[in-house]
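Undergrad: A predicted structure for the sequence below; I have some questions about it.
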Amino acid sequence: MPQIDDLVLFTQVIEHGSFSKVAELNTITKSVVSKRISKLESELGVQLIYRTTRKLTLTEPGEVLYHRSKDIRQIAHSAFDAVTGFSETLSGHIRMSVPTISGELLLAEAVSDFCQKHPGMTVDMSLDNHFVDLLSENVDLVIRTGYLEDSSLIARHIFNSRWVICASPTYIEQYGMPMTPKALQHHNCLGYNQQSTGPFDWQFIRNGELYTLKVAGNFSSDNAAALRKSTLAGNGLSYLPTCLIYDDLQQGSLVEVLPEHAGKVVGIYAVYPYTRKPAKRIQALIEHIRERYLEIKDRF
């Protein structure tokens, strides 16, 4: 397999257009640069560069390789900076926005602990379930559920949250336990308005494939905690994140419904504006949050 160092050397040759300049930059001889590029070509089985006395020209495979690997040095440096930054003294201010559930259940304590661990840091955390425009609102970091396609933002996956269908024992005793997803169409299902597919379009899994089934009910809310309370009161079934109702399930005040059919899993992401070198304090806070999620992964 080709060495990463040779790939970096190849990108430098293209960027500087000269074996001699790259040799000087790396304190090696021109012949060494040439031999390593030839070795890379040999290992890949293709010619990457047309060499003439006047200039270097990329072949078609060379074009593909260059465009796929030209950021490799920056990515490596960012990765090293992110790790080494954790041992440094951090300072500064972070404005962040998190979903209400995540803030109440985990992040308030996790983020305040981060500030205690780094006395030079201050964090302003807003709890908001609605879309936050990081750039216009001058927000440094957002924790979001579900990936957002936006070229001006970077989304780092932190964890996956499993959702479950649940009901109170009182509701099950009165209306019966649904044995199939279609049976839910004869039950009062409580809808979550923040769900991207719609409050009453519930996700299930069949033969390893996800599908959506439309259910119905007399109550919906954009607040999952409100749905939990309605479900505890015996007013219907809800599709809720495991972390929100974990204790209720353990205590028996709620029971899981159709566990082998429920297929909703929502990714939790840390999202921040695109920069070539994000602030170490942002990277450190993201890693701190990720570690906290991993500590209680059974609840998710």
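TA: Yep, it's here. Numbering: from 1, shown residues only.

Undergrad: alpha carbons only for contacts and neighbour counts from here, please
TA: Fine.

Undergrad: in the stretch 151-300 of the chain, which spans are strands?
TA: Assigned by DSSP state E, counting those that start in this stretch, the strands in the stretch 151-300 of the chain fall at 153-167, 189-192, 201-206, 209-214, 220-221, 237-241, 255-257, 265-273.

Undergrad: and for the fourth one, what are the contacting residues?
TA: Put plainly, it is strand 209-214. 181-182, 185, 200-205, 263 (CA atoms under 8 Å, 6 or more residues apart in numbering).

Undergrad: try the fifth one
TA: When contacts are defined by CA under 8 Å, 6+ apart, strand 220-221 is touched by residues 190-193, 199, 227.

Undergrad: Pipe those residues into CSV and attach distance to residue 111 per row.
TA: Below are these laid out as CSV (distance: CA to CA, whole Å):
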residue, distance to residue 111
190, 32
191, 30
192, 27
193, 27
199, 30
227, 26
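
Undergrad: who wins for most neighbours among the residues you listed?
TA: residue 191 (28 neighbours; other CA atoms under 10 Å).

Undergrad: Looks like it contacts residue 199 (just checking).
TA: Yes. Using CA atoms under 8 Å, residue 191 is in contact with residue 199, at 4.3 Å.

Undergrad: hey, where'd the helices end up in this structure?
TA: Counting by DSSP state H, residue ranges of the helices within the chain are 4-16, 19-25, 30-44, 60-69, 72-84, 100-102, 108-117, 169-175, 224-232, 242-251, 280-295.

Undergrad: Select, out of those, the one closest to residue 154.
TA: helix 280-295 (11.8 Å; CA to CA).

Undergrad: returning to what we had before: so for residue 281, which of the strands of the stretch 151-300 of the chain sits nearest?
TA: The closest of the strands of the stretch 151-300 of the chain to residue 281 is strand 265-273. By CA to CA, the value is 12.1 Å.

Undergrad: got the angle between that closest one and helix 280-295?
TA: For strand 265-273 against helix 280-295, the angle by axes from the mean of the first three to the mean of the last three CA atoms, to 10 degrees is 170 degrees.

Undergrad: What residues of strand 265-273 count as buried?
TA: 266, 268-273 (16 or more other CA atoms under 10 Å).

Undergrad: Could you give the separation of that strand from the chain centroid?
TA: Chain-centre distance of strand 265-273: 4 Å, with CA atoms, centre = their mean, to the nearest Å.

Undergrad: got it, and stretch 170-184?
TA: Taking the mean of its C-alpha atoms, stretch 170-184 sits 34 Å from the chain's own mean (CA atoms, centre = their mean).

Undergrad: Residue 85 against residue 287, yeah?
TA: No. With contacts counted by CA under 8 Å, residue 85 stays clear of residue 287, the gap being 10.9 Å.

Undergrad: dropping in the other structure now:
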Amino acid sequence: MPKTDDLVLFAQVAEYGSFSKVAEINSLTNSVVSKRIKKLEETLGVQLLYRTTRKLTLTDAGRTLYQGAKTVKQAADEAFDAVSGFGEAISGHIKISVPTISGELLLAEAVAEFCSQYPGLTIDMSLENRFVDLIDEGFDLVIRTGYLEDSSLIARHILDSQWVVCAAPGYIARHGRPQQPHDLKAHNCLQYAYQTTGASDWEFKGEGKNQMIKVSGNISTDNPIALRKGALGGHGIAYVPRCLVYQDITRGDLIDLFPDQVGKRLGIYAVYPFTRQPPKKIRLLIEHIRQKYLDIRHCF
């Protein structure tokens, strides 16, 4: 029977296409890697690789073995990751950036609670809506809502945030209630400038694909709290994350105008720089934050 560590080594060779790269990763020589793969081939009685001076290519048998070998490698990686950092002391400093809404809703308290659990730890938490540069600005962790494009970062999905279109009963009494999304064109729409799409483009579900309704209004801001207050004051219709106005809607201070039609739903992610295994304190903080979100998932 082949040794498990030889299967893991073969999976690495298949992934990197290079004996030298795999040798470097495992602190081995090229000849040792080559001999172990050759021995694996002899044990199985099949050729796994086509070797040329320029590259390595999997044979049909190699491709078949790789499907199982990569599962063994993944299981080994996960096992090592599960126990790595057990000896780490939870201390030091963490620099984190979180969105304004989530920060005020739950993260400020969650981070303070985490620090209380680990007295040797300090956290610098920035509440802001801009998309910070993790690497250049030295952030260890960012909670981000939206879309992740930078492949140099790792993102762990926490949950999704549903958006709503809402207005105060007083506004509806004065201006009437829009019956369908297109009716919003005739209303004063308070616009949230912090969006991946334009502030005046409001997304609704449609047949086949979502549709954008172009709205207008007398206020545009990147501060969601200002939008909430404007809507509560009866000054217009707001398009915001549901978690921001969940309690207002529950109390009847705001009315969800299109509860089943708003198409905007964004993921909330814990994002950190690319690394095979982040420090234990970061892993623990992510899990702590994730649980706090899940505890109030009904608001999202």
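TA: Good, I have the coordinates. Remember, it's a predicted structure, so these values are computed and weren't measured experimentally.

Undergrad: Could you quantify their similarity as a TM-score?
TA: Once superposed, the chains reach a TM-score of 0.80 (TM-score structural alignment, normalised by the length of structure 1), with 280 aligned residues with a CA RMSD of 3.4 Å.

Undergrad: rewinding a little: make CSV from the contacts of strand 209-214 of structure 1 and add neighbour count and distance to residue 136 of structure 1 to it.
TA: Shown next, in CSV, are the contacts of strand 209-214 of structure 1 (neighbours: other CA atoms under 10 Å; distance: CA to CA, whole Å):
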residue, neighbour count, distance to residue 136 of structure 1
181, 19, 43
182, 12, 44
185, 15, 43
200, 21, 32
201, 17, 32
202, 23, 33
203, 19, 34
204, 19, 37
205, 15, 39
263, 22, 35
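
Undergrad: now the residues you listed in JSON lines, with distance to residue 149 of structure 1?
TA: Formatted as JSON lines, the contacts of strand 209-214 of structure 1 follow (distance: CA to CA, whole Å):
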{"residue": "181", "distance to residue 149 of structure 1": "31"}
{"residue": "182", "distance to residue 149 of structure 1": "33"}
{"residue": "185", "distance to residue 149 of structure 1": "33"}
{"residue": "200", "distance to residue 149 of structure 1": "24"}
{"residue": "201", "distance to residue 149 of structure 1": "22"}
{"residue": "202", "distance to residue 149 of structure 1": "23"}
{"residue": "203", "distance to residue 149 of structure 1": "21"}
{"residue": "204", "distance to residue 149 of structure 1": "24"}
{"residue": "205", "distance to residue 149 of structure 1": "25"}
{"residue": "263", "distance to residue 149 of structure 1": "23"}
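
Undergrad: So residue 99 of structure 2 sits against residue 131, correct?
TA: No. Applying CA under 8 Å as the test, residue 99 of structure 2 and residue 131 come out as separate, 9.2 Å apart.

Undergrad: Need the residues touching each of these two.
TA: Common neighbours of residue 99 of structure 2 and residue 131, counting by CA under 8 Å, 6+ apart, are residue 144.

Undergrad: And those two? Which one has more around it.
TA: Applying other CA under 10 Å to residue 99 of structure 2 and residue 131 shows that residue 99 carries more neighbours, namely 20 against 15.

Undergrad: Map that one across to structure 1 for me.
TA: Using TM-score structural alignment, the equivalent of residue 99 of structure 2 in structure 1 is residue 99.

Undergrad: wait, what's in contact with residue 148 of structure 1?
TA: Listed by CA under 8 Å, 6+ apart, the contact partners of residue 148 of structure 1 are residue 155.

Undergrad: Return the distance of it relative to residue 62 of structure 1.
TA: In this view, residue 148 of structure 1 and residue 62 of structure 1 are 32 Å apart by CA to CA, to the nearest Å.

Undergrad: try residue 241 of structure 1
TA: Distance from residue 241 of structure 1 to residue 62 of structure 1, by CA to CA: 48 Å.

Undergrad: same check, this time on residue 81 of structure 1
TA: Residue 81 of structure 1 sits 29 Å away from residue 62 of structure 1 when distances are taken as CA to CA.

Undergrad: now swap in residue 270 of structure 1 and tell me
TA: As for residue 270 of structure 1, its distance to residue 62 of structure 1 is 35 Å (criterion: CA to CA).

Undergrad: ditto for residue 74 of structure 1
TA: For residue 74 of structure 1, the distance to residue 62 of structure 1 (CA to CA) stands at 20 Å.

Undergrad: Looking at these two, which one has more neighbours?
TA: The neighbour comparison of residue 74 of structure 1 against residue 62 (other CA under 10 Å) goes to residue 62, with 20 against 12.

Undergrad: which one is the more buried one nearest to, not counting chain neighbours?
TA: Among residues not flanking residue 62 of structure 1 along the chain, residue 48 sits closest, at 4.1 Å (CA to CA, 6 or more residues apart in numbering).

Undergrad: Contact partners for the one you found?
TA: 41, 58-63.

Undergrad: do residue 126 of structure 1 as well
TA: By CA under 8 Å, 6+ apart, the residues touching residue 126 of structure 1 are 96-98.

Undergrad: what do you get for residue 293 of structure 1?
TA: For residue 293 of structure 1, the contact set (CA under 8 Å, 6+ apart) comprises 106, 158-159.

Undergrad: wait, which of the residues you listed is closest to residue 13 of structure 1?
TA: Here the nearest of these to residue 13 of structure 1, counting by CA to CA, is residue 158; it sits at 36.6 Å.

Undergrad: my read: the closest one touches residue 290, true?
TA: Yes. With contacts counted by CA under 8 Å, residue 158 of structure 1 reaches residue 290, the gap being 5.5 Å.

Undergrad: Spit out the residues that contact those two alike.
TA: Jointly contacting residue 158 of structure 1 and residue 290 under the rule CA under 8 Å, 6+ apart is no residue at all.

Undergrad: what about the residue lying closest to residue 259 of structure 2 once chain neighbours are set aside, neighbour count?
TA: In space, and not counting its chain neighbours, residue 259 of structure 2 is closest to residue 164: 7.0 Å by CA to CA, 6+ apart. Using other CA under 10 Å, residue 164 of structure 2 has 29 neighbouring residues.

Undergrad: Next, the contact list for residue 164 of structure 2, please.
TA: Applying CA under 8 Å, 6+ apart, we find residue 164 of structure 2 in contact with 239-242, 256-259, 262.

Undergrad: nearest residue to residue 274 of structure 2 other than its sequence neighbours?
TA: In space, residue 274 of structure 2 is closest to residue 153, 4.7 Å off (CA to CA, 6+ apart).

Undergrad: so the one you found makes contact with residue 269?
TA: No. Residue 153 of structure 2 lies out of contact with residue 269 (CA under 8 Å); the separation is 11.3 Å.
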